[in-house]
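**Student:** A predicted structure for the sequence below; I have some questions about it.
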Amino acid sequence: MLSERQIQLRKLLEDLRNDHSEIILSNSEWYILAKIDKKEPTIASVAKNVDISRQATHKFIKNLAAKGLIEIIDAKHNKKEKCIRLTDLGISCYEKNEALKKELEDKMAVKIGEEQLQYLKNMLKIDWGL
């Protein structure tokens, strides 16, 4: 049931994003942008912390850089490592995406009720011991 809802919500959010932006990104690219947020993580740490193969993560990072959403910079602590950060365009796209997610969440609250939505969010946050 959770998997079906996740697929439904991801598709709905993807459609909303594509309707509101001229830059088309895959869910994996959005996932990587979310991992970067306002930090400057190393490429290696992003690759480790996403559930995508290392090779695919590097490909997505190159695509994001080519679209002007991120830039690849030298790490301050180690010149051999590379870090990534959002560009102004990347920050703008990320903030628009967060607003769309909030809009979707607000629609859910209207449909199922604010209390039920909060209960659902709390249930998803707790440790299920799996």
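**Tutor:** Nice, I can see it. Numbers count the residues shown, from 1 in each chain.
**Student:** alpha carbons only for contacts and neighbour counts from here, please
**Tutor:** Fine.
**Student:** show me where this protein has strands.
**Tutor:** 70-74, 82-86 (DSSP state E).
**Student:** Second structure for comparison follows:
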Amino acid sequence: MIDFIELLYRQHKQLRQKAENMWNENNDLHITSSEWFVLKNIYEGHETVPELVKQLDISKQGVHKFVTSLKEKELITTELIKGSKVQKRAHLTAKGIVIVNESKKMEFKIEKMVRNTIGDKEYELLLEMLKKPLLKV
């Protein structure tokens, strides 16, 4: 029998893969799930490498890799933070903002697909459940 954590992981993985595939099938600029995660966190205001490491729960080297890739795709820029010789802040470019906004439309389509698959009542219940902390800390 599959345990609870594995079920959540599989559902998350399937949704992320669907989003990545939908984007890449309809756009020349291919973006990986990990790059999306970094891009959206920058959009939400987590702009420095330490902030991204904390939010994404991946290594500093991993964050640097994705930041470099997003810069090469001209979706973000970076700048040195005043007073720091090594710390950089990332910002979305105009192209990056357009792409994040387009991805939001795509995610809305996926949410509709989920709602159609599991039903309106179950979808609303799932949203309410996922908004609650799963563990008491």
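**Tutor:** Perfect, I can see it now. Since the structure is predicted, the reported quantities are computational estimates derived from the model, not experimental observations.
**Student:** Report the TM-score for the pair.
**Tutor:** The TM-score (TM-score structural alignment, normalised by the length of the first structure) is 0.89; 129 aligned residues with a C-alpha RMSD of 1.7 Å.
**Student:** now stretch 23-39 of the second structure: which residue numbers in the first structure?
**Tutor:** Aligned by TM-score structural alignment, stretch 23-39 of the second structure falls on residues 17-33 of the first structure.
**Student:** which parts of the matching stretch are buried?
**Tutor:** Neighbour-count burial for stretch 17-33 of the first structure, counted by 16 or more other C-alpha atoms under 10 Å, picks out 17, 25, 29-30, 32-33.
**Student:** ditto for stretch 72-87 of the second structure
**Tutor:** Counting neighbours by 16+ other C-alpha under 10 Å, one finds that the buried residues in stretch 72-87 of the second structure are 75-78.
**Student:** Stretch 38-57 of the second structure now?
**Tutor:** Residues 38-43, 46-50, 52-53, 56 are the ones in stretch 38-57 of the second structure that count as buried (16+ other C-alpha under 10 Å).
**Student:** Equivalent analysis for stretch 57-67 of the second structure, please.
**Tutor:** 63, 66-67.
**Student:** biggest separation within the buried residues of stretch 17-33 of the first structure, which pair?
**Tutor:** Farthest pair in the buried residues of stretch 17-33 of the first structure (C-alpha to C-alpha) is 17 and 32. Separation: 15.6 Å.
**Student:** Please report how far whatever residue of the second structure lines up with residue 101 of the first structure lies from residue 42 of the second structure.
**Tutor:** For residue 101 of the first structure, the aligned residue in the second structure is residue 107 (criterion: TM-score structural alignment). Per C-alpha to C-alpha, to the nearest Å, residue 107 of the second structure is found 18 Å from residue 42 of the second structure.
**Student:** how big is the angle separating the longest helix belonging to the first structure from strand 82-86?
**Tutor:** The longest helix of the first structure (DSSP state H) is helix 88-112. Here the directions of helix 88-112 of the first structure and strand 82-86 differ by 60 degrees (axes from the mean of the first three to the mean of the last three C-alpha atoms, to 10 degrees).
**Student:** check the fit of helix 88-112 of the first structure onto the second structure and give the mean distance.
**Tutor:** Superposed on the second structure, helix 88-112 of the first structure shows a mean distance to its aligned partners of 1.0 Å (mean C-alpha distance after the TM-score superposition for the first structure).
**Student:** mind listing what's buried in that helix?
**Tutor:** Within helix 88-112 of the first structure, the residues scored as buried using 16+ other C-alpha under 10 Å are 90-91, 93-94, 97, 100-101, 104.
**Student:** Check the offset of that helix from the chain's centre.
**Tutor:** Relative to the mean C-alpha coordinate of its chain, helix 88-112 of the first structure is positioned 11 Å out (C-alpha atoms, centre = their mean, to the nearest Å).
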